[in-house]
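**Q** mind looking at a prediction? Sequence and model below.
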Amino acid sequence: MRLAFAIPWRDLGSWLFEHLPSEHTGELLFAAPEPNADLTPRTSKLPPYLAEFFCLARRGYKLANYDVVFTWELRCALAVLFLRRLQRIKTPVIVVGPILKGRVLWALPLLRPLLADATKIVCFSSSERDEYASLLRLPSERFVFLPTPWAAPSDVPALTDDGFALALGQSNRDYATLFRAVEGLTIPVTVVAADDTPFGGITPPSNVTVRFNTDHDTTNALIAAARLHLIPLHPTNFSSGQTVLLRAMAAKKACIVSAVPGVTDYVDENQTAVLVAPHDEVALSEALSRLWDDAPERERLGENAARAVAERFGFAGFVKHLLELVP
């Protein structure tokens, strides 16, 4: 079977092909390995949705050449589905990991006709599966929940305990609650984000160090060095926080996570991570204080977490489940 993977960034393609069974062939449609600003969506001066479409169109891809096309993220999916209509072909398209939130919701009347052409839509949380069926007015059987895959990369530094708690990430983060939870504690906390938007206008307390836009190696070093990880999230039905969670779990780190729909699919409570109610700074503060000085409990959680990532969230299993969706 000849498969195509339409992916809006370069670093995903390698593991897809590593785990593709020998009876299938695969082609990466537009991760654009050469650094060409005209063809690479991430560096294009065009708006994102147009960048993806023109990247496909200018390369002359004929979707009819493939038995099925997998797309990643919403804007990539829309570009492929639009091209499919222009080429007037019926090649099945399986959409993986779209996020319907924010301003995207205002465009739903425009998105519904295109997404209705998708054979399957893979969601990264069970709550998304149900919510998106309603938002897009499509049959629930069109939607499938598959957990986000993750595996520890080979360039992760040796694990240490450098005596700080790490909160990493930007999307849907509730750092305002985190700041209230740790204010007055003697526990050092490092927050890594893209900018201060998720701070909710609150100034970080004196025991919080803030870093913005750390590079890949620095981020990996922080993940490996943190005593434990904090992932405070707002309650929503779209998935968020699971990639950071899986990175920390794979690194055998204990995690304290808000009990919101986007991550509860990935956690066995008090076995692979500690869950606390969202927006509850008291519960977050108590969980942090309890785990901070309990090395055996952190080790137990970390070992369980790493085992869960290897057994349930690996790349090989994810590719296997994707191929099971092929009509």
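**A** Right, received. Where do you want to start?
**Q** contacts and neighbour counts: CA atoms only from here.
**A** Will do.
**Q** who touches stretch 29-49?
**A** 4-10, 13, 51-52, 54-56, 58, 61, 75-76, 78-79 (C-alpha atoms under 8 Å, 6 or more residues apart in numbering).
**Q** what about the helices in the stretch 151-300 of the chain?
**A** In the stretch 151-300 of the chain, the segments counted as helices under DSSP state H, counting those that start in this stretch are 175-182, 216-225, 242-250, 261-264, 281-292, 295-312.
**Q** what is the fourth one packed up against?
**A** Other helices and strands packing on helix 261-264, by 3 or more C-alpha pairs under 8 Å, 6 or more residues apart in numbering; DSSP states H and E, are helix 126-136.
**Q** another structure for you, compare them:
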Amino acid sequence: MIHVLLSQNDVYRDVVDHLTAGGAKATLIGPTIAPSAFRSKASILKAMLSPALLRTRGLWTKNDRVLIIGWQALPILAMIRCGLLPRPEKVLVMACFIHGARARRIVNWLWRKLYFPGMGFITFSQGEARNLTGTVGIPSESVYFHLWRQALYGAADPASITDDGSVFAGGYSNRDYDLLLRAMQDMPTPLNIVASERNAIDQQLRPATTVYRDLPEAEFELLLARSRVVAMPLRSQGEACGQSVLLRVLRNGKPLVTTRHESIEAYLGTDYPGFVKHDDVDSMRTTLQRALDDAAFRETLAAAIRVAGRKLDQREGPGQEIEHFLLA
């Protein structure tokens, strides 16, 4: 039997719904929070000590397969290693992202200490996979790459997909909004940024910018759908990042100018013409200005986005893919 352990409610619905429809059992082992809520490091650490972890006692046998989604994987694996929980036939860990070098070193050490035969990882970026196999020493056959995708809340009405002349930027993790503000300092173009309260943004770099904090998903996507160009300034560090915003870009067919990052290359290909160098203000400024002013270039970007969206739609569903990993 397959067991799915969820660190928070109502996440990865495409995966969980598919697995439970086939007979898997899903168990929440973390706090009940809003599905789109941004989780701080402190809240994640607190959740690792949640009494909900006790729900795993007696849940599976050594003949079962277990998928752990999120950072509750650490205490669960520790309990398995200590013999407090039975070691299942196979256990896969998914959705543990890190963007800082110091945190990565600590977690690498923990993965190394907690590893046991039958344990593996589902990664959302090739960088994450390389770290696990090359640095941590996890066997390559125990690391599975998954092109993350799911049906997101808040889809815009097709009639809302317009061009109001603005630039839209949104998202929370691994963002470099100050670089974008510097790149657009001398541009008269309206800029809308949707970020978290925890994102540090120096709005004095470009006062003529509207910054929204923690908008509902429908409002987030409406601003994206109405924009002329979407900008995604990513930091060079980090593993999986930018995918949820990218899925909304694909859904709305919007031209995208983004920092080159292998998480995004996995969807758009390495030759996507809207990539810019990381940490390069001039590159971001030049490409954004061209996308705003040159209708032909803008259409080239949008056409590439539409092609990438069609390719993603043709892939096997995320639930089926994860199921294959579990049963392999």
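**A** Structure's in. What do you need? The structure displayed is predicted, hence computed values, not measured ones.
**Q** rewinding a little: return the subset of the contacts of stretch 29-49 of the first structure lying in helices.
**A** Judged by DSSP state H, helices contain the following of the contacts of stretch 29-49 of the first structure: G13, A51, E52, F54, C55, L56, R58, R75, C76, L78, A79.
**Q** now that we have the residues you listed, which of them are buried?
**A** Among these, those classed as buried by 16 or more other C-alpha atoms under 10 Å are G13, A51, E52, F54, C55, L56, R75, C76, L78, A79.
**Q** map the fifth one onto the second structure.
**A** Put plainly, it is C55 of the first structure. Residue-level alignment of C55 of the first structure against the second structure, with TM-score structural alignment as criterion, gives A52.
**Q** could you find the closest non-adjacent residue to its match?
**A** Distance criterion C-alpha to C-alpha, 6 or more residues apart in numbering; nearest residue to A52 of the second structure, sequence neighbours excluded, is I29 at 4.7 Å.
**Q** reformat the buried ones among the ones in helices among the contacts of stretch 29-49 of the first structure as TSV; add distance to A221 of the first structure.
**A** Converted to TSV, these look like this (distance: C-alpha to C-alpha, whole Å):
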residue	distance to A221 of the first structure
G13	24
A51	33
E52	33
F54	37
C55	35
L56	36
R75	31
C76	31
L78	36
A79	36
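**Q** sorry, back to before: format the helices of the stretch 151-300 of the first structure as a markdown table; extra columns: mean neighbour count and distance to H19 of the first structure.
**A** What follows is the helices of the stretch 151-300 of the first structure, written out as a markdown table (neighbours: other C-alpha atoms under 10 Å; distance: least, C-alpha to C-alpha, whole Å):
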| stretch | mean neighbour count | distance to H19 of the first structure |
| --- | --- | --- |
| helix 175-182 | 22 | 37 |
| helix 216-225 | 18 | 24 |
| helix 242-250 | 23 | 19 |
| helix 261-264 | 22 | 25 |
| helix 281-292 | 18 | 37 |
| helix 295-312 | 18 | 15 |
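**Q** give me the distance between M284 of the second structure and D178 of the second structure.
**A** Here the criterion is C-alpha to C-alpha, to the nearest Å. By it, M284 of the second structure lies 12 Å from D178 of the second structure.
**Q** checking I68 of the second structure next. Helix, strand or coil?
**A** Of the three states, I68 of the second structure takes strand under DSSP: H, G, I helix; E, B strand; the rest coil.
**Q** aligned against the first structure, show me the partner of it.
**A** Following TM-score structural alignment, the counterpart assigned to I68 of the second structure within the first structure is T71.
**Q** where does the spatially most distant residue from the centre of the second structure land in three-state SS?
**A** Computed with C-alpha atoms, centre = their mean, the residue of the second structure farthest from its C-alpha average is G83, at 32.5 Å. With three-state DSSP as the basis, the three-state label of G83 of the second structure is coil.
**Q** so which bits of stretch 87-97 of the second structure are buried?
**A** Buried residues in stretch 87-97 of the second structure, counting neighbours by 16+ other C-alpha under 10 Å, are found at R87, P88, K90, V91, L92, V93, M94, A95, C96, F97.
**Q** in the first structure, what stretch matches it?
**A** Counterpart in the first structure of stretch 87-97 of the second structure, with TM-score structural alignment as the criterion, is residues 89-99.
**Q** just the terminal-to-terminal distance for the matching stretch.
**A** One end of stretch 89-99 of the first structure to the other measures 26 Å (C-alpha to C-alpha).
**Q** again, but for stretch 146-154 of the first structure
**A** Start-to-end, stretch 146-154 of the first structure (C-alpha to C-alpha) is 24 Å.
**Q** again, but for stretch 16-33 of the first structure
**A** Here the two ends of stretch 16-33 of the first structure are set 16 Å apart, with distance taken as C-alpha to C-alpha.
**Q** what's the answer for stretch 203-214 of the first structure, then?
**A** Taking C-alpha to C-alpha, stretch 203-214 of the first structure runs 20 Å from one end to the other.
**Q** how about stretch 154-164 of the second structure?
**A** Rule used - C-alpha to C-alpha; the end-to-end distance of stretch 154-164 of the second structure is 20 Å.
**Q** please tell me how far E141 of the first structure sits from A133 of the first structure.
**A** In this structure, E141 of the first structure and A133 of the first structure are separated by 9 Å, where distance is defined by C-alpha to C-alpha.
**Q** neighbour count winner among these two?
**A** Set E141 of the first structure next to A133 and count neighbours by other C-alpha atoms under 10 Å: A133 wins out with 16 against 11.
**Q** from F318 of the first structure, how far out is the residue nearest to that one when sequence neighbours are not counted?
**A** Leaving aside its chain neighbours, A133 of the first structure sits nearest to S140 (5.4 Å; criterion: C-alpha to C-alpha, 6+ apart). Going from S140 of the first structure to F318 of the first structure by C-alpha to C-alpha gives 21 Å.
**Q** more crowded one of these two?
**A** F318 (19 against 14).
**Q** how about the host helix or strand of that one: buried residues?
**A** Here F318 of the first structure is covered by helix 315-324, with elements defined by DSSP states H and E. Of the residues in helix 315-324 of the first structure, F315, A316, F318, V319, L322 count as buried by neighbour count, 16+ other C-alpha under 10 Å.
**Q** ok, now stretch 106-113 of the second structure?
**A** Of the residues in stretch 106-113 of the second structure, V107, N108, W111 count as buried by neighbour count, 16+ other C-alpha under 10 Å.
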